[in-house]
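>>> I would like to see how this sequence folds:
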Amino acid sequence: MNTYTTKPKAASNASKLLHPPYAARFLSWLLLLGLLITPGVLSVLPWQQNFYASGRMIAFDPEQRQQDIEAPVDGRISKWYVTENQRVKAGQRLVSIQDPDPDILSRLAEQKRAIMGRQTAARERETSFKAQVEALKRSKQQALDAAANRVQVARETLRGATEAYGIATLQRKVAEVNFRMEKQMRAEGLTSQLVFVQAEATQLAREAEERRANNAVKAAQAGVDAADADREKIRNDADASIQSATASIQSAQAEAETAARELADLEIRISRQSTQEVVSPVDGNVFRIVANASSGGSFVKAGDRLMIITPEVTGEGKRVVELFVEGNDAPQLVEFYSQKLKTGSTIEARIQFEGYPAIQFVGWPSIAVGTFGGKVMAVDAHDDGKGKFRVLIEHDENDKAWPSDFALRQGSRAQGWLLLEKVSLGYELWRRFNAFPPVMADKDESPKKPTKVKVPK
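Okay, the predicted model is just below:
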């Protein structure tokens, strides 16, 4: 009996081990069902689409960005009035530069006097040549008037000679007719030999007078031509003299203008040499002294960089955050931004600044803590060469103020989330899974070397 009773109990225990209780099986099926349903449910849940980007704080106004202070003249640095990280005011002295030549100002003054003398002489020559031109014009007119009178006299002489020639021709024709009549009458014996001879002599005399009158006409015509030629010669000679004097005027004017330009350049140089103290153009901080300040008297050339000043940025509207968005996010960002602009609004953003702790719940910005409000003010039209696009974020006046510019300076790192439309979580995951690979920087890109200040050996 004991043997038969023990065996069924052992079998029952084994059966319990192989078949878990109903509650455990139900819980297992419930968990499995939850795992299968959860992805589907999550894929249709609403999701605040946002693009993450990182960047830094900058000044939107170019005049409030870092500025290079350059040497206005060649010379040696005689004294520094500031040090790095020192706050300066506009107009405050920064450094003094001394010219290597102590007599440079006196030499420049002598050069200025010489140029002014050249300019004065050129102006005087210009005035003299202008007076000469006026005198030549008056002389030309007088000479042309006299030549015109001579031409008129020659033409009157020609007119008289022409009339005399006409009379002589008429008399010669009358004498010819009379001679033919006398000749015929002599042949018929109607007139004497003496009358015939007189008629012949009269004809010869009239022919001689006609030839003399014709020669007089030719001489008078030659006189008219000579008078006309003389008048043209007078005009041409006078015009040549006037043109020569005018060219001299232009030459004097050009020389005077050249002297004026040289004088202006020299005055600028004198002004720079006279004010050899470099002053700060803006309120700000001395970020870096580039020139070799440790070795006093270092030589610099005009245009060499002496230091870098970071201007103070005042007002929330003049500080912006530049964020660099991935290329996969740029098309949708630009499209959504253009739609917002058409409606008179823009894209909102949440910004976290380095040094300010914050918690940002991606997809649910309403429960974020420690972030600052912003809005998109511009998106670059071209990438930065690495497949990223720059987005400028300005302060949202409806949100709390950003940290002060004293605490949050230019170059401070920041990260932000650009808030777009509400989409399903499944769509957002699908978009991210289809992203392009990141673009790496070109290997041949190398940082530019800083400008070196040459020191004389």
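>>> From now on I want contacts and neighbour counts done on CA atoms only, so please keep to that.
Will do.
>>> on contacts alone, who are the packing partners of the lengthiest helix in the chain?
Longest helix in the chain, counting residues (DSSP state H): helix 104-188. Packing partners of helix 104-188 (3 or more Cα pairs under 8 Å, 6 or more residues apart in numbering; DSSP states H and E): helix 193-274.
>>> what residues does the following helix or strand past the helix it packs on touch?
Downstream of helix 193-274, the next assigned helix or strand under DSSP states H and E is strand 277-279. Strand 277-279 has contacts (Cα atoms under 8 Å, 6 or more residues apart in numbering) with 71-72, 90-97.
>>> cutoff 10 Å now
With contacts defined as Cα atoms under 10 Å, 6 or more residues apart in numbering, strand 277-279 is touched by 69-72, 77-81, 88-98, 272, 306.
>>> That one: what's the following helix or strand?
Taking DSSP H and E, what comes next after strand 277-279 is strand 284-289.
>>> ok, residues contacting the helix or strand that that following strand is followed by?
Per DSSP H and E, strand 284-289 leads on to strand 299-300 as the next helix or strand towards the C-terminus. By Cα under 10 Å, 6+ apart, the residues outside strand 299-300 that reach it are 70-78, 97-100, 291-292, 306, 453-456.
>>> structure for this one too, so we can compare:
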Amino acid sequence: MLNISENNKIKQSFTDFKTIYTIENKTHYKILNKIIIGVSIFSFCLLFLPWTQNISGSGAVTTLKPNQRPQSIQSVISGRIEKWYVQEGDFVQKGDTILYISEIKEDYMDPNLVENTKNQVEAKKQATQSYASKVGSLDDQLRAIEAEKRLKLEQAQNKIKQARLKIKSDSIDLIAVNTQLKIANTQYNRALQLNKEGLKPLTDLEEKRLKLQDVEAKIINQENKLLSSKNEYINSKVEINRIMAEYSEKAAKSESDQFTARSSQYDAAAQVNKLENQYVNYSIRNKMYYIRAAQSGYINRALQSGIGETIKEGTAIATIMPAEYDIAVETFVNPVDLPLINKGEKVRIWFDGWPTIVFSGWPDVSYGTFGGEIVAIENFISDNGKYRVLIAPDKNEAKWPKQLSIGSGAQTLALLDTVPIWFEIWRTLNGFPPNYYKKDTKPSKEKK
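Below you'll find the model as predicted:
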């Protein structure tokens, strides 16, 4: 049977134990208890202090604009290094000569290449002018052929008119001769009748017969003349066709020669343009033998060394740091913190080599930090798995040190909302993201 009665329990306190009694009676243990209680109370009160949430990042000093960052000086053409005009650490102005290279391609080794090309251009220009003169001469020849053709046609037309008038005249003469034949025939018949009656002598009859035969001969002669006139008329028409064909052939030949001359002229003009292009290219290439600085700055490092070393086009020869630049900081943040960052937000920065005391949750208590403002956020993740953020100096705060060098390290803190410490501990233990910092914006009422 279980012994569960209250009367059977032994009543005993901690003070009955000798060890507990010894601890309670010693003074230094009492002080320790008070310290523990005080620290506990202080730690509990500390949990209610304000804490500024932030996003930390690490990066390096850079420039705000791409054209102000260190860049390489490249050779546009391939060549062989002949002479250096600068050394590492020298300051160069824009346009100063860095080095001189010589030609290594056999197509450009002629020392008089530019001058010879210019002479070729002049010769082709003269050939173009000659062809143009030939075209003009053939054009004059065509006009002369057309003028001569018109005169020949007018002459042939006049011959046609003359032949037509001659046909008309011969026709009239033929009619007159026919009339004379009728008269002579009538007179002959009358003389024959009178001779039969004895009224006319035989001599008169013979005279009339001779006259009749003479008129008949005239008719044959006149008919021959009429036929000759008609033949001349036909020949005049044939002559017009011959003239048209002859001068059309001459004009066609002249036009063919003119088209050939124009084709040669256009071909020469195209060759002139090609040679002029080569001449300009050769002139520009000669200037590329002297590699010059694209902007003022300091020669950091010579990437190619020695005399006689050959380089290809696009090869980096040296690096230059621009003399004037706007300093900035590029930092990298985790992808989980990217939605919390916006352009224009304030950032605290401290640089490597500068004395700093940083309290991430209490930026006002920190020492040696500088103010910055986010000006650009990269939308594509970098090779290190983070997003790149560009920060410019805050104009409303102290200027950044002038002694900063491009490429030196920097640490950043993007300030967010202010919360109690206990909330920040709770958020960190649970892995929650920081709070968004939102400003109170009250919409203004529109007035009617």
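>>> Do you know the score for how well these two fit?
Superposed pair, TM-score by TM-score structural alignment, normalised by the length of structure 2: 0.65. Supporting alignment: 375 aligned residues with a Cα RMSD of 5.0 Å.
>>> picking that back up, so the longest helix of structure 1 versus helix 193-274, what angle?
170 degrees (axes from the mean of the first three to the mean of the last three Cα atoms, to 10 degrees).
>>> what's the neighbour count on the nearest residue to Ala392 of structure 2 once chain neighbours are set aside?
Distances taken as Cα to Cα, 6 or more residues apart in numbering place Ala328 nearest to Ala392 of structure 2, at 4.7 Å, with adjacent residues excluded. When neighbours are counted by other Cα atoms under 10 Å, Ala328 of structure 2 registers 22.
>>> Then Tyr131 of structure 2?
21.
>>> what does it align to in structure 1?
By TM-score structural alignment, Tyr131 of structure 2 lines up with Phe129 in structure 1.
>>> wait, what's in contact with its match?
Phe129 of structure 1 neighbours (Cα under 10 Å, 6+ apart): 123, 135, 242, 244-250, 252.
>>> and the spatially closest residue to Arg209 of structure 2 that is not a sequence neighbour, what element?
Excluding the flanking residues, the one nearest Arg209 of structure 2 by Cα to Cα, 6+ apart is Tyr188, at 6.0 Å. Tyr188 of structure 2 is part of helix 113-197, with elements assigned from DSSP H and E.
>>> from the chain's centre, how far out does that helix sit?
64 Å (Cα atoms, centre = their mean, to the nearest Å).
>>> how many neighbours does Glu309 of structure 2 have?
Glu309 of structure 2, neighbours per other Cα under 10 Å, totals 12.
>>> now it: how far from Ala252 of structure 2?
Distance from Glu309 of structure 2 to Ala252 of structure 2, counting by Cα to Cα, to the nearest Å: 65 Å.
>>> sec struct for Ser12 of structure 1, please.
helix (DSSP: H, G, I helix; E, B strand; the rest coil).
>>> My read is that Lys211 of structure 2 contacts Gln187, right?
Yes - Lys211 of structure 2 is within contact range of Gln187, at 9.4 Å (criterion: Cα atoms under 10 Å).
>>> Please identify every residue contacting each of the two.
Shared contacts of Lys211 of structure 2 and Gln187, counting by Cα under 10 Å, 6+ apart, come down to 181, 205.
>>> Val82 of structure 1 corresponds to which position in structure 2?
In structure 2, Val82 of structure 1 lines up with Gln87, judged by TM-score structural alignment.
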